[in-house]
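> here are the coordinates; sequence isn't available:
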């Protein structure tokens, strides 16, 4: 499981884009977004760096 702090995730639209980005990176992943904490948790066998790169490319670089 991977957890990312995403300071640029500020609204529901952002949360949707983050979820979509992570799901496209690994179709089998399970994504949980916590808007209050601006975090996202991903259950996946994919490498953490793969998700971090995808988030950065989508405009939501992890802190």
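That came through fine. Only a predicted model underlies this, so the values are computations on that prediction, with no experimental measurement involved.

> Please count neighbours and contacts with C-alpha atoms only from this point.
Fine.

> Helices along this protein, start to end?
Residue ranges of the helices in the chain, as given by DSSP state H, are 12-25, 48-57.

> Highest mean neighbour count out of these?
Most buried of the helices of the chain, by mean neighbour count (mean count of other C-alpha atoms under 10 Å): helix 12-25, with a mean of 17.

> Distance from it to the middle of the chain?
Helix 12-25 has its C-alpha centroid displaced from the chain centroid by 6 Å (C-alpha atoms, centre = their mean, to the nearest Å).

> Use this one as the comparison:
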């Protein structure tokens, strides 16, 4: 399980964009976003560096936790 802090995540649209970015690199990924804590949990076989790059390409800076 990978976890990321995404301070710019503020609404449902953000969550959808983040989920789409992660599923673009791993269609089978399980993504759970929490707007209250601004954290995203990802169950994926993709390397965390690849996930961070996908999030950045979608417009979100992330900090692995």
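Thanks, I have the structure now. All of these numbers come straight from a predicted model, not from anything done at the bench.

> that older thread, I'd like the helices of structure 1 laid out as JSON lines, including distance to residue 6 of structure 1.
JSON lines is the format used below for these (distance: least, C-alpha to C-alpha, whole Å):
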{"stretch": "helix 12-25", "distance to residue 6 of structure 1": "9"}
{"stretch": "helix 48-57", "distance to residue 6 of structure 1": "9"}
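
> Between the ones you listed, which one is closest to residue 37 of structure 1.
Nearest to residue 37 of structure 1, of all the helices of structure 1, is helix 12-25, at 11.9 Å by C-alpha to C-alpha.

> so that closest one matches what in structure 2?
Using TM-score structural alignment, the residues of structure 2 aligned to helix 12-25 of structure 1 are 12-25.

> can you tell me the mean distance of the matching stretch from structure 1 after alignment?
Its matched residues in structure 1 lie on average 0.7 Å from stretch 12-25 of structure 2 after superposition (mean C-alpha distance after the TM-score superposition for structure 1).

> Give me the residues contacting that stretch.
9, 29, 31, 33, 46, 50, 51, 54, 55, 58, 60 (C-alpha atoms under 8 Å, 6 or more residues apart in numbering).

> how about the last one, what does it touch?
Translated: residue 60 of structure 2. Counting by C-alpha under 8 Å, 6+ apart, residue 60 of structure 2 touches 6, 8, 9, 18.

> same thing with the fourth one?
For residue 33 of structure 2, the set of contacting residues under the criterion of C-alpha under 8 Å, 6+ apart consists of 15, 39, 40, 41.

> And it, how close does it get to residue 3 of structure 2?
10 Å (C-alpha to C-alpha, to the nearest Å).
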